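Participant: My questions are about this predicted structure, shown below with the sequence.
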Amino acid sequence: MKLIQSSKTTSHSPKSRSLIETAWRQFKRDKIAVLGILILSLMMIAVMVGPWIYVIRPTEIDFVNALSPPSWKHPLGTNDLGQDQLARLLIGGRVSLTVGVAAMVVAILFGTIVGAIAGFYGGILDTLLMGLTDLFISLPQLPVLLLVIYLFREPIKKNAGPEVGIFLLIIIVVGGLNWMSVARLVRASFLTTKEQDFVTAAKAIGASSHRLIWLHILPNVLSPVIVAATLAVGTAIITESTLSFLGLGFPPDVPTWGRMLYDAQNYLETAPYLALFPGLAIFLTVLSINAIGDGLRDALDPQSR
């Protein structure tokens, strides 16, 4: 009997990594971005889970303990009505982060649609849409924001309620005034990507304009959109805090971080902790989001790899 022994050679080819894996490996090298994710995660866990653990009601009034400094009973002190600041900070974080994410969705959605249409079709449509974008960029945002709030605040409160109405008004206005940079980024990416060979091949086999935009070009230009989305959250949180600080945001019984700063402005000398903790929460949240955005920009940029 003749035995034939075949030797098996195993070839160790380099493992192909997907875009997400490669971006994550690059992102992990940025220690500041990783620290930003850690801080933001802790903040989100605190505002989501904290009110279930720290069961003191944020609206509970106790004039006996009004303006109490931080103690074991009230870790962050109390305000002029004796309301616990930690409970208000946790509940206010939910509102501020929700407004930031919702306004970001409005800005990214509108900016992506405008940029995609302008970059794909070009011509007179591109000129009109970019002219509209330049018009919005030239508008002074804070005066326009205050004007819209003054004009539509009371009607929308009557129709949708004081809390839901103000929430909808703020996210629409804030998102509607922050879509322009996204539109320009998407347009520039579309102008470059639509000339690629794979788009030309898709056109040759009869792909429709809708299919070219949503299935072929848009997935390849998501990198700047993702970065812009992270930065838009921080911008929206700052804008909502500014409105609440000016007394034009949510009602006084809704303790957003900006509203807490507004309530603390008269007690900066006697009770500085009233402004310290909500201001620190805004600072850490926005700083961590910006760090994540910078890390994503470097991780998703092919030239950096």
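Facilitator: Noted; the coordinates are in hand.

Participant: alpha carbons only for contacts and neighbour counts from here, please
Facilitator: Will do.

Participant: Just give the nearest non-adjacent residue to I237, would you?
Facilitator: Leaving aside its chain neighbours, I237 sits nearest to G100 (5.0 Å; criterion: Cα to Cα, 6 or more residues apart in numbering).

Participant: Ok, S189 next?
Facilitator: If you skip the residues right next to it in sequence, S189 has V221 as its closest partner in space, 5.9 Å away by Cα to Cα, 6+ apart.

Participant: The structure to be compared is supplied as follows:
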Amino acid sequence: MSDPSAASIVSTPRPEQPTEFGAPTNAGLPASAKQQKPRGLLADAWLDLRRKPLFWISAVFIALFVVMAAFPSLFTSGDAVNGALSHSRVEPSADAWFGYDVQGRDVFARTIYGARASIVVALLSTIGTLLIGGTMGIIAGYKGGWVDGVLSRIADIFFGLPFVLGAIVILTTFNGSGTDNNEWQIMGLVIMSLVVLSWPVVMRLMRSSVLATKEADYIVAARALGAGSGRIILKHLLPNCLAPLLVYGTIMVGSFIGAEATLSFLGIGLKTPVVSWGIMISEAQNYIRVSPFLLFFPAAFLVAAVLSFVTLGEAVREALDPKLR
């Protein structure tokens, strides 16, 4: 005769077996938690960014400006270069939403087409600054010693150059009157001046990140296993030092848009026939009292673009820094 208590024991499901570390596997966890994988820094940052309204607002504005720069014909069919003097300083109307400038050109068309030069200069300047400054910072921080000393002193020399004065010297030396240069040559000179005067900041930022990371346990372990300098830099140092550069690069785009407009306003940056917001503001400065719309519309687009990139950079900085969450 069988024992009913023994049958009940046999039919009872066995609990989770402990692992070799003494903790049961997936014990007491819901099914969704058992399948969830740990998130990395970028995944956590993206999860945090999705909850921020300012991030989405700035991202929408930036996407709008990028599309405007890439495909201006989607927004206007007007001529941004040629105009009729009979329309000189005609105020905004249904035919011309932003009015006409002194030479009778459509201000709305020029504002749309002006986004291309301003954003292209800012993006290319940011990419060049990050590449040059980031490379110098990695080399200085990883090598140390006399290499770090030499590169740091070179960066100090460029730090001592006032931005506007240095840009004036560079652009007046290589640009001159600007009559012999085409549109892309003028833009290339402006980009070169911005990169030359801005890379030391990125170099110091990357150098400090490398110095704080290169003595980490996983770097020491990789070096002990025989990994070369190139593999350590590309596979370990660079991915863990990109967060500060990503934040600063986003803010830098907005700063370079303002810098390009400043140089063009002073007459040493982009020049006609290039269309940019800075050139439009420069041309409107003598007509602020009689025709303020000539200054208002390009200045409004300029301020909106700069604020969008700066706001996006601040949101990314808060998302990547756990202390600010």
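Facilitator: Cool, got the structure. Small disclaimer: the values here were computed from a predicted structure and weren't measured.

Participant: what TM-score do we get after superposing?
Facilitator: Once superposed, the chains reach a TM-score of 0.92 (TM-score structural alignment, normalised by the length of structure 1), with 302 aligned residues with a Cα RMSD of 2.3 Å.

Participant: Give the aligned equivalent of the residue nearest to S189 of structure 1 in structure 2.
Facilitator: When structure 2 is aligned by TM-score structural alignment, V221 of structure 1 is paired with C241.

Participant: now swap in L274 of structure 1 and tell me
Facilitator: That one, L274 of structure 1, aligns with L294 by TM-score structural alignment.

Participant: ok, that match touching F108?
Facilitator: No - contact between L294 of structure 2 and F108 fails when scored by Cα atoms under 8 Å: they sit 9.9 Å apart.

Participant: one step back: how many residues are close by the residue nearest to S189 of structure 1?
Facilitator: 19 (other Cα atoms under 10 Å).

Participant: and what of the one 10 residues further on?
Facilitator: Using other Cα under 10 Å, the number of residues around L231 of structure 1 comes to 20.

Participant: before we move on, what about A188 of structure 1?
Facilitator: A188 of structure 1 - counted by other Cα under 10 Å - has 17 other residues nearby.

Participant: Also the one 3 residues further on?
Facilitator: Burial measure for L191 of structure 1: 18 neighbouring residues, criterion other Cα under 10 Å.

Participant: could you measure the nearest residue to Y248 of structure 2 once chain neighbours are set aside against I62 of structure 2, distance?
Facilitator: Spatial nearest neighbour of Y248 of structure 2, excluding adjacent residues (Cα to Cα, 6+ apart): G313 at 6.9 Å. Between G313 of structure 2 and I62 of structure 2 the distance is 12 Å, computed by Cα to Cα, to the nearest Å.

Participant: same question, G104 of structure 2
Facilitator: For G104 of structure 2, the distance to I62 of structure 2 under the criterion Cα to Cα works out to 30 Å.

Participant: again with W56 of structure 2
Facilitator: 10 Å.

Participant: which of those two has more neighbours?
Facilitator: Counting neighbours by other Cα under 10 Å for W56 of structure 2 and for I62 shows that I62 has the greater number, 20 against 15.

Participant: Tell me the counterpart of the more buried one in structure 1.
Facilitator: Counting by TM-score structural alignment, the partner of I62 of structure 2 is L40.

Participant: same check, this time on E318 of structure 2
Facilitator: Counting by TM-score structural alignment, E318 of structure 2 corresponds to D298 in structure 1.

Participant: In this structure that match contacts S304, no?
Facilitator: Yes - taking Cα under 8 Å as the contact criterion, D298 of structure 1 and S304 are neighbours in contact, 6.1 Å apart.

Participant: Which of the two has more residues huddled nearby?
Facilitator: Just comparing D298 of structure 1 and S304: by other Cα under 10 Å the higher neighbour count belongs to D298, 18 against 9.

Participant: so where does the more buried one fall, helix or strand?
Facilitator: Take DSSP states H and E as the rule and D298 of structure 1 turns out to sit in helix 273-300.

Participant: With structure 2 overlaid, how far apart is that helix on average?
Facilitator: Relative to structure 2, and after both are superposed, helix 273-300 of structure 1 has an average distance of 0.7 Å to its aligned residues, where the measure is mean Cα distance after the TM-score superposition for structure 1.
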